[in-house]
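J.: structure of the sequence below:
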Amino acid sequence: DDEKAFHGLSKRIQLITDEEFEEYTPERAAEDLRRADEDRGIIRKIRRGEFTAETIDIVKSTLVVVESPTKAKAIAYFFGRPAKRTINGFTVYEVAGGQMILNVVASGGHIFDLTTEGGYHGVIKENDLYIPVYTDIRRCNNCGEQFTDRDLCPECGSSNIRSKKNVVDLLRKLSVEANKVLIATDPDAEGEKIGYDIYVVVKPYCKDVERLEFHEVTRRALRKAFSEPRNIKLPFVQAQIVRRIEDRWVGFELSRKLWENFKVTSLSAGRVQTPVLSWVIRRVEELKRKIPAAELHLDNGLSVRLVNPPNIEDLMRKFKEGELNATVENIVFHEETVYPQPPYTTDSMLKDAAQKLGFPVGYTMSLAQTLFESGLITYHRTDSTAVSTTGIDVARRFIDENYPGLFKPREFRSEGAHECIRPTKPLNARQLRFYLSSGVLRIPQKLSADHLKLYDMIFKRFIASQMREAKVMVQEFTLKINGIEVKQNRITKILEEGFLNVNPIITTKKEAAEGTYKVVHMKVRREPT
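T.: All right, here's what the predicted structure looks like:
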């Protein structure tokens, strides 16, 4: 009866459960009654003592293994308020989900790593075959150092260490109790290797072991993953193994060279950091080769920039003598269409977070990890700009409600199974803060102001990518100064805002008028080429 109240209720239910109201037709009612009759028939057979596979397997126990405790908690709470039990210091969440009793537990990342004892940095060669040898990972409870093969911490000498053997024992114990094991580690090569190790650990104790893949921690994504389990992707596992061997072979050997040359054993080199350091050195050398750039301000308010102008000394002399003038001529105007940027990949997110928010790389990835595990953004380690149909639907719901008529879906297709970094809900940062503070949305971790800043940046970029283009007026003119002719252009007016309503990445400048003007301010500095 009250459409406004129904809309508000529908939106809140959708935010909490990822469910939408659908028309309940007579056909659906008949199907529900048929299933209810089937269930009653099974119950009658059980009461008569007629135990068959159909009656016994009404509810199955399923073990779900993820990487982080935060994600384990978030997934468990999707199905209701879970019970918690502690086994040898590990938290296991138990909750009913449809016809399954789910036990959700975290592995805490990798459980095995290459040994440092035997072979060539953990790799044995036999009959032209290279065999990597793995052992359990250990961590010092005092200083947090991670290592293998030692009973004492190599960093602080403490014997207060914990081994991933305890995780192996836990997973085996839980697998014995389960009808099925679902491995839900992260959807990348590292996650696939962790999933493979878990598979090897639990397979002897539970015959039914499968892999789940999802790129966002939401009910909808989980339901889809549960309905489409797959096998372990061995090429991903092999790629990670080769990469880890490269880490050892390249890193250990280069580090030893550094120790020998500089007599400092704290120095290290590696598969990634060494070529990156080489790139940094080349860039520093390039930055040393600088050229002059002049910033000029005219008495009509126009600002222009000349890069590497000839006779820079003559320009400076005339300015000091008050004789430097500039002429603006050949003014033309034309319209241009400005298209939105694609959604974020990992590298573009890190770049903007550094430039716009001042966040270091490691800090940004930590914030993004929390947002991902809280079910607020998709997986943040990706080189893809692709947008799924689910992502397009998120954008449509927000744009249709807040900017009617500006929705324009784009898939930004790219190779691979990964998706761009995007929000999972049609909520901007202000709305997200409100729903969290009011208790409508509940997440496993409390968000800081910096979490919300990063979320806001990701949200605006993604929503803008699904909106109509902007149209702007561009002014072009020729600037003549001291015998130099420079073509200049500037955006003077926004004709149609389009995506700029959400992500205002364009600033307009004052129109220039033809004529000759005096240079009233001049600043010269040397810039990298």
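
J.: alpha carbons only for contacts and neighbour counts from here, please
T.: OK.

J.: and the longest helix along the chain, how far from the chain's centre?
T.: When the chain is parsed with DSSP state H, its longest helix is helix 234-262. Offset of helix 234-262 from its chain centre (C-alpha atoms, centre = their mean, to the nearest Å): 26 Å.

J.: by contact count, what packs against it?
T.: The contact analysis (3 or more C-alpha pairs under 8 Å, 6 or more residues apart in numbering; DSSP states H and E) places helix 234-262 against helix 189-202.

J.: so the residue most central in space within the chain is in which element?
T.: Centroid-nearest residue in the chain: residue 380, 1.1 Å away (criterion: C-alpha atoms, centre = their mean). Using DSSP states H and E, residue 380 sits in no helix or strand.

J.: ok, it touching residue 369?
T.: Yes - using C-alpha atoms under 8 Å, residue 380 is in contact with residue 369, at 7.1 Å.

J.: rewinding a little: now the longest helix of the chain: buried residues?
T.: 236-237, 240-241, 244-245, 247-256, 258 (16 or more other C-alpha atoms under 10 Å).

J.: likewise for stretch 512-520?
T.: 512, 516-520.

J.: following up with a second sequence; could you model it the same way so I can compare the two?
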Amino acid sequence: MKLVLVESPTKARTLSRFLGKDYRIEATYGHIRDLGKGELGVDVEHNFQPKYVIPRDKAARVKELRGLVRSNQHVILATDPDREGEAIAYHMAVILSNKGARITSDKIDADRFQRITFHEITDEAINEALKNPGTINMPLVDAQQARRVLDRLVGYELSPLLWRKLSRRWLSAGRVQSVAVRLIVEREREIQKFQKEEFWEIEGEFFSVIPSRVEGSNSTDSGVKASSAAPPAGGSARNDNESIKAKLISKDGVKYESSETIKLFDGNYTFSKTSIANKEAAEAIIQDLNPPVGGPFIVSAVDKKEIKRNPAPPYTTSTLQIDAGRRLGYTSKRIMQLAQGLYEEGVITYHRTDSVNLATKFLGAAKNYIEKIYGTEFSQYRTYATKSKLAQEAHEAIRPTRVDVSSLNQSSNGKFREEHNRLYELIWKRAVASQMAAAIFDSTTIQISSGNNYLFETQGSVIKFEGFLKVTGRDAETIVLPEVTVGETVNLSKTNELQKFTAPPPRYSEASLIKALEEDGIGRPSTYAPTISTIQERLLCGKRS
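T.: Okay, here's the model as predicted:
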């Protein structure tokens, strides 16, 4: 019987379904060798050599695993395909290569260990990995070790300093968490420094008078008179849903709205305001718009054009946390817990990734599925390039392992909670939509001019072809504008004066903090959720609804 080692018991159970009786799958229950607690654990005088120990709570498990392995038995290491997984495989190999209870050497008996990796827990992926075993990727192990040593150097040296200075022993510092806290603190200072300014906007509601036959008369009135009152007798207006709501944008060609950009600690912040500074100024303009001064109002421009909107690439770890946090309201920690469960049950690919690549096998399956369910016009083959220079392109994006399963309610047999299903559906929609045609909109911009050179503008769009939106749904309601023609006279039926204030830069949400860390090259996909969780648990920052 062949022995296969993985990290978690859930993953072990899933693998057992595929491998059968010829294999024994055992879990290490996470890391089984780490830097010692209560000491630095790094020899800074000798090339920063780490001092590894087997944690007390893992000693019994290590003894059990040693008892399962005969001295000449081959062991298959099937831990996750990332730095942490590679490190677990390495340390397990070191432990099993040492015959005694103590670790006297870090040398590995390479002939006894096979390293297999797969990015999805499916029959095909596992068998392919078993047919093509490799060895432990030492550069990947070294990368994990370097990060672990840096974490210990920063945390072990700086955390006691915080305890002494602030007399709060629950505080901590870290390579990533301290940068995250700095971003939050600087943003709070920028919010406090920001000076709000009052400004006003003006909206007008217009309708077009459609001439009709005057009751009791044999003649028709072909003239249209502009007025802010109700339509005159003998004319009828479009009904309410065909009115045109437009925003005042300029006077004599000079725009009211302007943008201002301020430099922040991390990036820039742009906000808009109008030159209408107070209520008195707004009321003066409205007075100027009323008859007899303001009329007539004429449709001065109607611009129609076709707009295409392409689907987003499939999820990476960070974009999944950002989007699921925004759409589902889950914390980044909960999102990763749910994704871990989905991966270990074999329904999605590995969830710690910064790549947007998709396997050729999935691309073909997605094409067939889309054409069968939605039609050939909805299918469009697409590949995506990862922008991050640090991305591991050997990985795949997060996607479902079966394109034909759009919901876990179809075949979960009660394994998953509703939270799992909601996250899975989000992943499925994003991956499938990435292989669909663009959505096409008919966009319309209408401008309305007054006799004394005020200009109003409104925009609307109507979906012409759903494309990928057939799967993802629409983010916003379609704004339908009535059909009007240039030169047509419209009535101003109502004006609204809206008081507003310039807003300071927004506080970070979990989603926007993850995005900032990723853009600045700080941390890795696997570190974002625990970092955000830690800085809240240590009371370094708080979250408000």
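
J.: where in the second structure does the longest helix of the first structure fall?
T.: Using TM-score structural alignment, helix 234-262 of the first structure lines up with residues 138-166 of the second structure.

J.: so which of the buried residues of stretch 512-520 of the first structure belong to strands?
T.: Mapping those onto strands (DSSP state E) picks out 516-520.

J.: which residue lines up with residue 53 of the second structure in the first structure?
T.: Matched to the first structure by TM-score structural alignment, residue 53 of the second structure sits across from residue 135.

J.: sec struct for its match, please.
T.: Put simply, residue 135 of the first structure is strand when judged by DSSP: H, G, I helix; E, B strand; the rest coil.

J.: I figured it hits residue 114, correct?
T.: Yes - here residue 135 of the first structure reaches residue 114: they are 6.2 Å apart, a contact under C-alpha under 8 Å.

J.: quick one, which of the two is more surrounded?
T.: residue 114 (21 against 17; other C-alpha atoms under 10 Å).

J.: I figured that one was touching residue 138, is that so?
T.: No - using C-alpha under 8 Å, residue 114 of the first structure is not in contact with residue 138; the gap is 12.0 Å.

J.: what sits in contact with each of those two?
T.: Shared contacts of residue 114 of the first structure and residue 138 (C-alpha atoms under 8 Å, 6 or more residues apart in numbering): residue 148.

J.: residue in the second structure matching residue 356 of the first structure?
T.: In the second structure, residue 356 of the first structure lands on residue 327 (TM-score structural alignment).

J.: just checking, its match is part of a strand?
T.: No - counting by three-state DSSP, residue 327 of the second structure is not found in a strand; it is helix.

J.: that older thread, which residues are in contact with the match of residue 53 of the second structure?
T.: Counting by C-alpha under 8 Å, 6+ apart, residue 135 of the first structure has contacts 112-115, 148-149.

J.: overlap between the residues you listed and the second structure?
T.: Compared against the second structure with both residues aligned by TM-score structural alignment, their matches' C-alpha atoms under 8 Å, those retain 112-115.

J.: tell me the one among the residues you listed nearest to residue 165 of the first structure.
T.: The closest of these to residue 165 of the first structure turns out to be residue 112 (C-alpha to C-alpha; 9.0 Å).

J.: please pull up the equivalent of that closest one in the second structure.
T.: Counting by TM-score structural alignment, residue 112 of the first structure corresponds to residue 33 in the second structure.
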